[in-house]
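>>> Pasting a predicted model and its sequence here:
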Amino acid sequence: MPTLYFSRNPNPRLAVATAKYLGSEIEFVWASPFDPASSERFRKLNPSLRVPILVEDGTTLWEADAIACRLSMSAGSTFWRLDPELPELIRWISWGKANFVHACDMVHFEFGTRQRYGLGPVDPVKVAEGEALFRASAAQLDAHLETRAFLLDSGLSYADFRMATFLPFNAAAGLPLADYPAISRWNDRLSRIPAWADPFAGLAAPELPFVPPRAR
């Protein structure tokens, strides 16, 4: 049986949510590859020591998008489109990682990751850069979602999960989702999908260190 090594951080969460949504027959194993006691073993699976990592038939695959593609193909699902909509799926994954997702990541890193792991004080310059990119990209995304329920006209796809990677962590980041009604409605729809709302249900996975919600 394939094994998915994961943590509760954003990209591993994305991989677990995808596997849960697809009903993938895999073993979920929480991992902490940066722990000195584990690093040498995990370095053989992923030189960067980052999860998620999928181990299947003696081979390893890392990076959440690649894992999602593999799991969707294995499940015979169209969650990762393999039809004429594939370019549209790739467009939103690519655009999101350079724009909306990147902006959310920048701000979350300062108010979430830095505080959670003691990586130093918030960098106000990086926050300002992230918030500026968020406003520009959120306006474009909101306009696109105004006339559709999900990113692709045909309905829910992996592109939606990828675009929303950091939204479950927005209490820490404090980005103004309410200013963008179509994004807020889309996020609510995703939150009603059990696999997205609580991908760790039933799994042994320590909670992330607590960080307080961002004061606005």
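Received, thanks.
>>> C-alpha from now on. contacts and neighbour counts both.
Fine.
>>> And the strands in the chain, which stretches?
In the chain, the strands defined using DSSP state E lie at 3-6, 27-30, 53-56, 59-62.
>>> Save those strands as TSV, and put in mean neighbour count and distance to residue 179 too.
Output for the strands of the chain, formatted as TSV (neighbours: other Cα atoms under 10 Å; distance: least, Cα to Cα, whole Å):
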stretch	mean neighbour count	distance to residue 179
strand 3-6	22	33
strand 27-30	16	36
strand 53-56	21	36
strand 59-62	15	35
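>>> Okay, one more to line up with it:
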Amino acid sequence: MKLYYFDVLNPRKVCALARHLDLPVEFVHVNLGKGEHKTPAFLAMNPNGKVPVLVDGAVTLWESNAILCYLARKAGSDLWPTDARQFEVLRWLMWDATAFAPQAGTLYFEHVIKSRFGMGGPDPGEVQKATQGFLGFAAVLEAHLRGRSYLLGDALSVADFAVAITLPYAQQAQLPLQDFPEIRRWHAQMNTLPAWREPFPDLAEPAGLAEAI
């Protein structure tokens, strides 16, 4: 298997899971600064021109949450459950993609990506809007985590790898977590996983194109 990545949010979660499951994955760094994500060869794998992409024999898969589920199934892992809990996982993946991640991801973009790639300072309007949105959705997550070790209760799942993805950058992205002790506790628990702390196989090179994020 080959996993094409760059050290930003969505590739981070699939790299972390692949390493956590100790899968025989060849990590292929895509140099976004050189436009490698826009070459004909890469676009043939993912017409969106974005990372991550997984290639496993005849299977080529893009979209990070789909890759999470594929890798867990490939490993025979219960992180992608086959019983009724699968619907719970799907619920949290969809909630994250449509609600939580857009708010947290905007703060990550404004405070981390712009600074990293010389794109100017944060847009105060975008920051204010995303902060308010984040607070609302974080309250939902906080309430759900009370009395639960992970999103599905006592069982770690791919949903945790997806929903927690901005939390390693909480300080840099200025995520307002001070009033959410359960979210902080949950992420501290994720940080006990070596692959979560160190998901990337090596240091990626700087990129220059925000559209690739």
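Sure thing, it's come through. These numbers were taken from a predicted model, which means no experiment stands behind them.
>>> about what we covered before: output the strands of structure 1 as JSON lines; include the columns distance to residue 101 of structure 1.
What follows is these, written out as JSON lines (distance: least, Cα to Cα, whole Å):
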{"stretch": "strand 3-6", "distance to residue 101 of structure 1": "20"}
{"stretch": "strand 27-30", "distance to residue 101 of structure 1": "24"}
{"stretch": "strand 53-56", "distance to residue 101 of structure 1": "21"}
{"stretch": "strand 59-62", "distance to residue 101 of structure 1": "19"}
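>>> Select, out of those strands, the one closest to residue 120 of structure 1.
strand 3-6 (25.1 Å; Cα to Cα).
>>> Need the residue in structure 1 that's farthest from the chain's center.
Distance from the C-alpha centroid of structure 1 peaks at residue 37, with 26.7 Å (Cα atoms, centre = their mean).
>>> contacting residues around residue 159 of structure 2?
For residue 159 of structure 2, the set of contacting residues under the criterion of Cα atoms under 8 Å, 6 or more residues apart in numbering consists of 89-90, 92-93, 151.
>>> right, I mislabeled it, should have said residue 169 of structure 2
Going by Cα under 8 Å, 6+ apart, the list of residues near residue 169 of structure 2 reads residue 108.
>>> separation between it and residue 94 of structure 2?
When Cα to Cα, to the nearest Å is applied, the distance between residue 169 of structure 2 and residue 94 of structure 2 equals 21 Å.
>>> Can you tell me, leaving aside adjacent residues, what's nearest to residue 184 of structure 2?
Ranked by Cα to Cα, 6 or more residues apart in numbering and with sequence neighbours excluded, the top spatial neighbour of residue 184 of structure 2 is residue 177, at 7.2 Å.
>>> That neighbour and residue 65 of structure 2: what is the separation?
Here the distance between residue 177 of structure 2 and residue 65 of structure 2 works out to 24 Å (Cα to Cα).
>>> mean deviation of the longest helix anywhere in structure 2 from structure 1?
Determined from DSSP state H, the single longest helix within structure 2 is helix 124-145. Its aligned residues in structure 1 lie a mean 0.9 Å from helix 124-145 of structure 2 after superposition (mean Cα distance after the TM-score superposition for structure 1).
>>> quick one: buried residues of that helix?
Neighbour-count burial for helix 124-145 of structure 2 flags 127, 130-131, 133-135, 137-139, 141-142, 144-145 (criterion: 16 or more other Cα atoms under 10 Å).
>>> Work out the gap between that helix and the centre of the chain.
For helix 124-145 of structure 2, the distance between its averaged C-alpha position and the chain's averaged C-alpha position is 17 Å (Cα atoms, centre = their mean, to the nearest Å).
>>> again, but for stretch 64-78 of structure 2
Centroid separation between stretch 64-78 of structure 2 and its chain, computed with Cα atoms, centre = their mean, is 14 Å.
>>> cool, stretch 78-95 of structure 1 as well?
The gap between the average C-alpha position of stretch 78-95 of structure 1 and the chain average comes to 16 Å, counting by Cα atoms, centre = their mean.
>>> cool, stretch 49-56 of structure 1 as well?
Averaged over its C-alpha atoms, stretch 49-56 of structure 1 has a centre that lies 15 Å from its chain's centre (Cα atoms, centre = their mean).
>>> residue in structure 1 matching the residue nearest to residue 184 of structure 2?
The pairwise alignment with structure 1 assigns residue 177 of structure 2 to residue 177, based on TM-score structural alignment.
>>> picking up where we left off before, could you dump the contacts of residue 159 of structure 2 to JSON lines with neighbour count and distance to residue 23 of structure 2?
JSON lines is the format used below for these (neighbours: other Cα atoms under 10 Å; distance: Cα to Cα, whole Å):
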{"residue": "89", "neighbour count": "22", "distance to residue 23 of structure 2": "21"}
{"residue": "90", "neighbour count": "16", "distance to residue 23 of structure 2": "23"}
{"residue": "92", "neighbour count": "21", "distance to residue 23 of structure 2": "24"}
{"residue": "93", "neighbour count": "22", "distance to residue 23 of structure 2": "22"}
{"residue": "151", "neighbour count": "21", "distance to residue 23 of structure 2": "24"}
